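Engineer: this one's sequence-less:
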């Protein structure tokens, strides 16, 4: 089943509404999926529109903050696993945002049901070289990062 939404465009239903699109992330085009939590009836909450619209309006300004939060998370995770002492090829030394950008790929934007958090709620999912199975996720509320972790924090 498909719908044509005024904000999101053409969406297809697959346990939620999905659209594949291309977005600029840090100067390079990324093929991503936008996933909107909703029932089959196609009713998308006003708060979900606000969350997505606000993210897109602030997209260019927010990206460096995403990268810094991911870098901080990676450095902490690498330390917790002991790979800052013992070498692990899956967790190489990454000290700069440029090095990080070579190792992550934006793959999705999730617009969850509006009742999860107070405010504009959005998730970003990434593939990363250091954890292919779990990936990487960011959860934003009102365009502020509230959680960095595996992809499931963004869903």
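Structural biologist: Thanks, I have it. Note that the structure is predicted; figures quoted are calculated from it, not measured.

Engineer: make it CA atoms for all contacts and neighbour counts henceforth
Structural biologist: Will do.

Engineer: Against residue 78, how distant is residue 87?
Structural biologist: Using Cα to Cα, to the nearest Å, we find residue 87 at a distance of 10 Å from residue 78.

Engineer: Please apply the same query to residue 119.
Structural biologist: Distance from residue 119 to residue 78, by Cα to Cα: 32 Å.

Engineer: what about the two, which has more around it?
Structural biologist: A side-by-side neighbour count of residue 119 and residue 78, using other Cα atoms under 10 Å, places residue 78 first with 21 against 16.

Engineer: just checking, what packs against the host helix or strand of residue 65?
Structural biologist: Per DSSP states H and E: residue 65 is located in helix 59-80. Counting contacts by 3 or more Cα pairs under 8 Å, 6 or more residues apart in numbering; DSSP states H and E, helix 59-80 packs against helix 97-101, strand 144-149.

Engineer: Contacts for that helix next, please.
Structural biologist: Residues from elsewhere that reach helix 59-80, judged by Cα atoms under 8 Å, 6 or more residues apart in numbering: 25-26, 84-85, 91, 94-97, 100-101, 138, 143, 145, 148-149.

Engineer: In addition, the following structure is provided for comparison:
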């Protein structure tokens, strides 16, 4: 089933609503999946629309927030795993967000059901070179990075 939503655009239902699209991320085009949680009837919560519109409106500024939060998370993971002492090819020393950009790929934006949190909720998913299996996820609440972890925290 396919619907054309006034905010999310043309979505296809496949155990959840999805649209494949291209967006700009840190100066590069990124092919992503926009995943919107919802029932087969294609009706979405007002909170989902608001969260998505504010994400789009603040997208440029948020990208820098993502990068800093991911860099902090990466450094912490690297230290917890002991790779700040023992060398591991998958976890090289990274000092800047520019180096980080070579190791991550934006792959998805998730708009969860609107009633899970009191805040506006959005998930951002990435593939990353240091953990191909689990990937990387960011949960935004009210357009602020709330949590960084494995990809499943964003879904």
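Structural biologist: That came in fine, so what should we check first? What you see is a predicted model; the values in this text were computed from it and never measured.

Engineer: Centroid-nearest residue for the first structure?
Structural biologist: residue 124 (1.0 Å; Cα atoms, centre = their mean).

Engineer: Tell me which residues touch residue 138 of the second structure, please.
Structural biologist: By Cα under 8 Å, 6+ apart, the contact list for residue 138 of the second structure reads 66, 123, 124, 125, 145, 146, 147, 148, 149, 151, 153, 154.

Engineer: Reformat those residues as JSON lines; add distance to residue 110 of the second structure.
Structural biologist: Shown next, in JSON lines, are those (distance: Cα to Cα, whole Å):
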{"residue": "66", "distance to residue 110 of the second structure": "15"}
{"residue": "123", "distance to residue 110 of the second structure": "5"}
{"residue": "124", "distance to residue 110 of the second structure": "6"}
{"residue": "125", "distance to residue 110 of the second structure": "8"}
{"residue": "145", "distance to residue 110 of the second structure": "14"}
{"residue": "146", "distance to residue 110 of the second structure": "15"}
{"residue": "147", "distance to residue 110 of the second structure": "14"}
{"residue": "148", "distance to residue 110 of the second structure": "14"}
{"residue": "149", "distance to residue 110 of the second structure": "15"}
{"residue": "151", "distance to residue 110 of the second structure": "11"}
{"residue": "153", "distance to residue 110 of the second structure": "10"}
{"residue": "154", "distance to residue 110 of the second structure": "7"}
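
Engineer: Trace residue 111 of the second structure over to the first structure, please.
Structural biologist: In the first structure, residue 111 of the second structure lines up with residue 111, judged by TM-score structural alignment.

Engineer: Distance-wise, check that match relative to residue 17 of the first structure.
Structural biologist: Between residue 111 of the first structure and residue 17 of the first structure the computed distance is 10 Å (Cα to Cα).

Engineer: same deal with residue 8 of the first structure?
Structural biologist: Using Cα to Cα, we find residue 8 of the first structure at a distance of 10 Å from residue 17 of the first structure.

Engineer: Same check on residue 107 of the first structure?
Structural biologist: In terms of Cα to Cα, residue 107 of the first structure sits 16 Å off from residue 17 of the first structure.

Engineer: the more surrounded of these two?
Structural biologist: residue 17 (23 against 20).

Engineer: how far does stretch 29-44 of the first structure stretch from start to finish?
Structural biologist: End-to-end distance of stretch 29-44 of the first structure (Cα to Cα): 27 Å.

Engineer: How far does that stretch sit from its chain's centre?
Structural biologist: Its chain's C-alpha centre and that of stretch 29-44 of the first structure lie 13 Å apart, by Cα atoms, centre = their mean, to the nearest Å.

Engineer: try stretch 109-118 of the first structure
Structural biologist: Here stretch 109-118 of the first structure shows a centroid-to-chain-centroid distance of 13 Å under the convention Cα atoms, centre = their mean.

Engineer: Show me what counts as buried in that stretch.
Structural biologist: For stretch 109-118 of the first structure, burial by neighbour count (16 or more other Cα atoms under 10 Å) applies to 109, 110, 111, 112, 113, 114.
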